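*Asks:* just coords:
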């Protein structure tokens, strides 16, 4: 019988660490709801960051994921997660690594899969001297899940993200999504269903002229479609956090909203919101020498603030770099 999250916490003395931003969910009915929100997981490759004592992990596997790779930094949780392999076998792969470092470099493949190996298993064992990373992981997975007809690995990310690294990871995933558009044999993120602080979710889905609208909303929605699915009551966590959480759905677009380089857009948006109370003619001076002239040529009022601009207007400015 599969042990419950509460049983694993007790067996391995897994008290949530504030330094790791941990808050555990014990109610599997609720984690099942999160897994269902991610849609049909049958035959899917799923990545979960920060599984902790495994409640969401079990829900994802019970929903039919073909392969679930969990990335856990806390060595205390590895033994608890390893116990689940007795029940889920090779469908569950455990990587002990810091997630921020793990997603440092977008994975890319320059060679087709070797025809000499079968596709029945997926091995992602790391060498003793090898740093665990998404790039190295995908290199091992491609021989089992890729061929000439399916030249990319479609990855779904489902995670209750630690509060202290949620935004950092999101921007790393945006870089992977952006990079994947121009690279053959690339691992592609097909969807993300994330639990974040409600305030962060509100910042992601915000529209121009709304108080939460900022850099996060512009950059995420430039590449992806977003929507808040539901709030998460504090009572489902142990220990109960001080902030309210929410589940957000992020689906990469077929192509960006507008034809402009991601890095150029990021530079303009960062400058504009770095001093968000300043008018654009002042806020954008670090980016453009003739700021006011460019704004007028693009028919943008120099006296507006960053929070007033549509994504399309930011993109027009980015093209001027």
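*Replies:* Received, thanks. Owing to the predicted nature of the structure, the values given are computational and were not obtained by experimental measurement.
*Asks:* contacts and neighbour counts: CA atoms only from here.
*Replies:* Will do.
*Asks:* what helix or strand does the residue lying closest to residue 95 once chain neighbours are set aside sit in?
*Replies:* Excluding the flanking residues, the one nearest residue 95 by C-alpha to C-alpha, 6 or more residues apart in numbering is residue 71, at 4.9 Å. Following DSSP states H and E, one finds residue 71 within strand 67-72.
*Asks:* After that strand, which helix or strand is next? Please name it.
*Replies:* Scanning forward in sequence from strand 67-72 by DSSP H and E, the next helix or strand is helix 75-88.
*Asks:* From start to finish, how long is stretch 230-249 in a straight line?
*Replies:* Taking C-alpha to C-alpha, to the nearest Å, stretch 230-249 runs 10 Å from one end to the other.
*Asks:* List the contacts of the helix or strand harbouring residue 227.
*Replies:* Using DSSP H and E, residue 227 sits within strand 224-232. The contact list for strand 224-232 (C-alpha atoms under 8 Å, 6 or more residues apart in numbering) reads 198, 201-202, 204-205, 220, 244-253, 256.
*Asks:* Now the buried members of those residues.
*Replies:* Buried members of these, scored by 16 or more other C-alpha atoms under 10 Å, are 198, 201-202, 204-205, 220, 245-253, 256.
*Asks:* Which of the contacts of strand 224-232 fall within helices?
*Replies:* Of those, the ones assigned to helices by DSSP state H are 198, 201, 202, 204, 205, 220.
*Asks:* ok, which stretches of the chain are strands?
*Replies:* Counting by DSSP state E, the segments of the chain that form strands are 24-25, 45-49, 67-72, 92-96, 153-160, 187-197, 224-232, 237-238, 245-252.
*Asks:* surely residue 15 meets residue 9?
*Replies:* Yes. Counting by C-alpha atoms under 8 Å, residue 15 does reach residue 9; the two are 7.3 Å apart.
*Asks:* so how far is residue 21 from residue 155?
*Replies:* Counting by C-alpha to C-alpha, the gap from residue 155 to residue 21 is 25 Å.
*Asks:* here's the one I want to compare it with:
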């Protein structure tokens, strides 16, 4: 069933009926293009028997597309109380298949929320509000235990953020902590771009839909130490690692040179030159030097 024939009013009519003017303070940019909402939903598919967590559904354009494409359940988290009535209309159209969770996604326990999937495979698919997109992704990438509660992420970001997610040392300008974290735990790729004109109101930037598929067994290392190493290294990315890693090494009671030697990394290299395997080696070296903890 296409979204245009799901028996509900057009999105623009719903927005007018409920007075849902997008709020900049909530990072809202509504997507009315049915071809695009359908394309995003299909990118998350096939959806038969699958549960979806959606963040920031707004008037429900993507929500309707996900249900139309066959999602067994959509668990929609919406902070804007103005949107709840519009989402309730969708829930009435799809009895038992839409759970509406009012509240701030940043304050939720997603592992607990995942129990609403009732054992179905779970994915996260969302046109993320720009102002919470990066912290939410970091939280999902840092989930414990791993493999996580989701089997795939299909998320829309500003293109500059999308480029940082998929970056490697060959794209030095974009490569940073987010690229290391995503590269360590997931296989990620940009699926397609979405022009600003597709949104209401149109943002000042192009957006991109990114797919992240969790690796079943990432190279083992201490996640907290990996995060500490990337924060230290990229926090002073123009400096050589023998300088930028001094604070981290000090917490271990060693010199930065000793930490780098243990990881097999030349001290004159910079953060943007170190691939994911190199940062994993740094985290392992830090764990070994720290000893039992």
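*Replies:* Arrived safely. All of these numbers come straight from a predicted model, not from anything done at the bench.
*Asks:* Please state their TM-score.
*Replies:* Here the TM-score for the pair of chains, by TM-score structural alignment, normalised by the length of structure 2, is 0.90; 275 aligned residues with a C-alpha RMSD of 1.4 Å.
*Asks:* still on that earlier bit, which residue numbers in structure 2 go with the strand holding residue 227 of structure 1?
*Replies:* Under TM-score structural alignment, strand 224-232 of structure 1 corresponds to residues 186-194 of structure 2.
*Asks:* So for the equivalent of residue 84 of structure 1 over in structure 2, what's the nearest residue that isn't a sequence neighbour?
*Replies:* For residue 84 of structure 1, the aligned position in structure 2 is residue 90, judged by TM-score structural alignment. Among residues not flanking residue 90 of structure 2 along the chain, residue 64 sits closest, at 7.2 Å (C-alpha to C-alpha, 6+ apart).
*Asks:* Translate that neighbour into the numbering of structure 1.
*Replies:* Using TM-score structural alignment, residue 64 of structure 2 sits opposite residue 58 in structure 1.
*Asks:* measure that match to residue 64 of structure 1 for me?
*Replies:* Distance of residue 58 of structure 1 to residue 64 of structure 1, computed by C-alpha to C-alpha: 10 Å.
*Asks:* The two: which is more packed in?
*Replies:* Neighbour tally, residue 58 of structure 1 and residue 64, criterion other C-alpha atoms under 10 Å: the higher count belongs to residue 58, 24 against 16.
*Asks:* and the gap between that one and residue 8 of structure 1?
*Replies:* Distance, residue 58 of structure 1 to residue 8 of structure 1, using C-alpha to C-alpha: 12 Å.
*Asks:* try residue 290 of structure 1
*Replies:* Taking C-alpha to C-alpha, one finds residue 290 of structure 1 at 61 Å from residue 8 of structure 1.
*Asks:* of these two, who's got more company?
*Replies:* Taking neighbours as other C-alpha under 10 Å, residue 290 of structure 1 and residue 8 compare with residue 8 leading, 20 against 11.
*Asks:* Which residue in structure 2 aligns with that one?
*Replies:* Match for residue 8 of structure 1 (TM-score structural alignment): residue 14.
*Asks:* That match contacts residue 59, doesn't it?
*Replies:* Yes. Shown here, residue 14 of structure 2 and residue 59 form a contact pair, counting by C-alpha under 8 Å, at 7.1 Å.
*Asks:* if I look at those two, which residues touch both of them?
*Replies:* Between them, residue 14 of structure 2 and residue 59 share these contacting residues under C-alpha under 8 Å, 6+ apart: residue 86.
*Asks:* still on that earlier bit, between residue 15 and residue 9 of structure 1, who's got more neighbours?
*Replies:* residue 9 (19 against 15).
*Asks:* so what's residue 7 of structure 2 up against?
*Replies:* Residues near residue 7 of structure 2 by C-alpha under 8 Å, 6+ apart: residue 93.
*Asks:* From residue 59 of structure 2, how far out is it?
*Replies:* Using C-alpha to C-alpha, we find residue 7 of structure 2 at a distance of 15 Å from residue 59 of structure 2.
*Asks:* Kindly report the same for residue 180 of structure 2.
*Replies:* According to C-alpha to C-alpha, residue 180 of structure 2 stands 34 Å off from residue 59 of structure 2.
*Asks:* Likewise for residue 95 of structure 2?
*Replies:* In this view, residue 95 of structure 2 and residue 59 of structure 2 are 18 Å apart by C-alpha to C-alpha.
*Asks:* Looking at those two, which is more packed in?
*Replies:* Set residue 95 of structure 2 next to residue 59 and count neighbours by other C-alpha under 10 Å: residue 59 wins out with 27 against 10.
*Asks:* Can you give me the neighbour number for residue 18 of structure 2?
*Replies:* Counted by other C-alpha under 10 Å, the residues lying close to residue 18 of structure 2 total 14.
*Asks:* Do I have it right that it meets residue 82?
*Replies:* Yes. Residue 18 of structure 2 is within contact range of residue 82, at 7.3 Å (criterion: C-alpha under 8 Å).
*Asks:* Identify each buried residue in stretch 95-114 of structure 2, please.
*Replies:* Within stretch 95-114 of structure 2, the residues that count as buried by 16+ other C-alpha under 10 Å are 97, 98, 99, 100, 101, 105, 110, 114.
*Asks:* Now the two most distant members of the residues you listed.
*Replies:* Greatest spacing in these, by C-alpha to C-alpha: 97 and 105 (19.9 Å).
*Asks:* Identify the residues contacting residue 245 of structure 1.
*Replies:* Residue 245 of structure 1 makes contact with 195, 196, 197, 198, 199, 231, 232, 233, 234, according to C-alpha under 8 Å, 6+ apart.
*Asks:* And it, what's its match in structure 2?
*Replies:* Under the alignment defined by TM-score structural alignment, residue 245 of structure 1 is paired with residue 207 of structure 2.
*Asks:* Residue 198 of structure 1 now?
*Replies:* Mapped onto structure 2 by TM-score structural alignment, residue 198 of structure 1 lines up with residue 159.
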